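Asker: sequence unknown, structure follows:
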């Protein structure tokens, strides 16, 4: 499929996945975004900045191994891992300079604050912050009243992103789109969903992010990892089910909601 290239000659669109909490589906979201863009015909590369866990790198390595074992052709972004250290930021800068031949560079940052993480977020055009749909994870970006659940003030991560976005604007005039993605939405907790949704709506107006529904709590995501598969690899899914259909719809809605350059409603086949 021939995708419509981003309308910025020689410029790569950088998407950074950032969150200082673990278990929010950050790497799963990163891989699904990367593979979705590759399926749509875009030129995509990924960087894994967590050299200890290497979840994104291992996911894509599993994907390449499974494809080779089964004789499959699976669109797969190029990827490397950058380890934190004295040369880490220089390596990141070099990779960004070399990215002029691709459309999208997706960076999966570690679940902790570090100079390398900040450097990656500071160069992003789109920052995606997945959170589980609970006030435990909401605390990362905002503090709420325990009685009314009204937002009292932005959280420490909101302050960090605000600082980096202002620095980016001063540096090159670039605008950063910050998107908070609500993963693991559950219809069984309607009251909690409404409260979290209301808090996100109130906070978004104060600190300037958009929020989207993301990937629901589904067993299939945990089962995909050993084979490196995604919801879009229908030809490789031997047990395709109604659950897969629903999950694919969620993924399509997420990608469309990111408003990425060159993405159209026809970019991804059904």
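Answerer: Yep, it's here. Predicted model only: the values in this text are computed from it and were never measured. Numbers count the residues shown, from 1 in each chain.

Asker: switch to C-alpha atoms for all contacts and neighbour counts from now on
Answerer: Fine.

Asker: Stretch 37-44: how far from the chain's middle?
Answerer: 15 Å (C-alpha atoms, centre = their mean, to the nearest Å).

Asker: can you give me the end-to-end distance of that stretch?
Answerer: Its start and end residues considered, stretch 37-44 measures 7 Å (C-alpha to C-alpha, to the nearest Å).

Asker: Pasting the second one now:
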């Protein structure tokens, strides 16, 4: 890989699976031998940062050699960036992203469940935006508005407009396009008719505003169970087994591999250099 890639996990709804997706993608890339950096812009929750911190501590305590991602310096107290002038927040982000690009093959950026200047800035710098959603009209609302009578898609959401503006910014800056993927997390139990209805609307909106729709991860206990250790199913082996192994873990690993293959992370064709100025994103 000659140039690093920037992958942004974003939408404006909490609890959709952005951090979970970033964790699994990051560990997968680490096991492929890539250098991975991450920026956690969910400045209060910081689930992604805590996951990788747990990973370092667990590996050290158990004397296990696990590949590790690194976090560039963003701010001594990241939550303070919520209250500083926008110019100061942007400068902190730009410095951190430059550091990440200098030392990584992939830069993963987790964004908060809401609109913030740092989230908009990250979206405009992305090569790929991954938007997780649960298979329900509640989560579909973050992508588009449906008619309450016919369930036809009336218009894209504010978040879809944010991505659209980010794409325009990126095109003006360097002529590159941003690949947008909507990742439909598949719940363990879901009524079939509702699934079909959601699927039809998501596919229709994707054709309208230009995103791809991919199957995501099921709601599996193992994904949550490994979080305190900073591990994913990609780490599990005879040497790394903090939980009892089962056939369900094999299924989870196959599901994860299928997701990574469908994302095609090694085939992204884009140059990653931080724009000198992304001010047009605010226009």
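Answerer: It's in. Since the structure is predicted, the reported quantities are computational estimates derived from the model, not experimental observations.

Asker: And the helices in the first structure?
Answerer: Under the criterion DSSP state H, the first structure carries helices at the ranges 26-39, 55-70, 88-97, 115-122, 135-138, 156-172, 190-207, 219-224, 242-257.

Asker: Minimum distance to residue 20 of the first structure: which of those has it?
Answerer: Proximity to residue 20 of the first structure, assessed across the helices of the first structure by C-alpha to C-alpha, is greatest for helix 156-172 (7.9 Å).

Asker: okay, and that closest one goes to which residues in the second structure?
Answerer: With TM-score structural alignment applied, helix 156-172 of the first structure matches the range 158-174 in the second structure.

Asker: Pretty sure residue 21 of the first structure sits against residue 109.
Answerer: No. Contact between residue 21 of the first structure and residue 109 fails when scored by C-alpha atoms under 8 Å: they sit 11.2 Å apart.

Asker: Compare those two (neighbour count), which wins?
Answerer: A direct count of neighbours by other C-alpha atoms under 10 Å for residue 21 of the first structure and residue 109 places residue 109 higher, at 27 against 17.

Asker: Map the more buried one across to the second structure for me.
Answerer: That one, residue 109 of the first structure, aligns with residue 111 by TM-score structural alignment.

Asker: quick one: contacts for the closest residue to residue 86 of the second structure other than its chain neighbours?
Answerer: Nearest residue to residue 86 of the second structure, sequence neighbours excluded (C-alpha to C-alpha, 6 or more residues apart in numbering): residue 117, at 6.8 Å. Residue 117 of the second structure is in contact with 86, 89-90, counting by C-alpha atoms under 8 Å, 6 or more residues apart in numbering.

Asker: May I ask you to confirm that residue 159 of the second structure is in contact with residue 142?
Answerer: Yes. Because the distance of 6.4 Å satisfies C-alpha under 8 Å, residue 159 of the second structure is recorded as touching residue 142.

Asker: shared neighbours, the two?
Answerer: Both residue 159 of the second structure and residue 142 are in contact with 11-12, where contact means C-alpha under 8 Å, 6+ apart.

Asker: re the thing from before, what's the mean distance for the match of helix 156-172 of the first structure versus the first structure?
Answerer: In this overlay with the first structure, the average offset of stretch 158-174 of the second structure from its partner residues is 0.9 Å by mean C-alpha distance after the TM-score superposition for the first structure.

Asker: how about that stretch: buried residues?
Answerer: 158-160, 162-170, 173 (16 or more other C-alpha atoms under 10 Å).

Asker: what's in contact with stretch 95-106 of the first structure?
Answerer: 5-6, 10-17, 30, 34, 42-47.

Asker: same thing with stretch 206-216 of the second structure?
Answerer: In this structure, residues lying in contact with stretch 206-216 of the second structure by C-alpha under 8 Å, 6+ apart are 132, 156, 160, 164, 179-186, 202-203, 259, 262.
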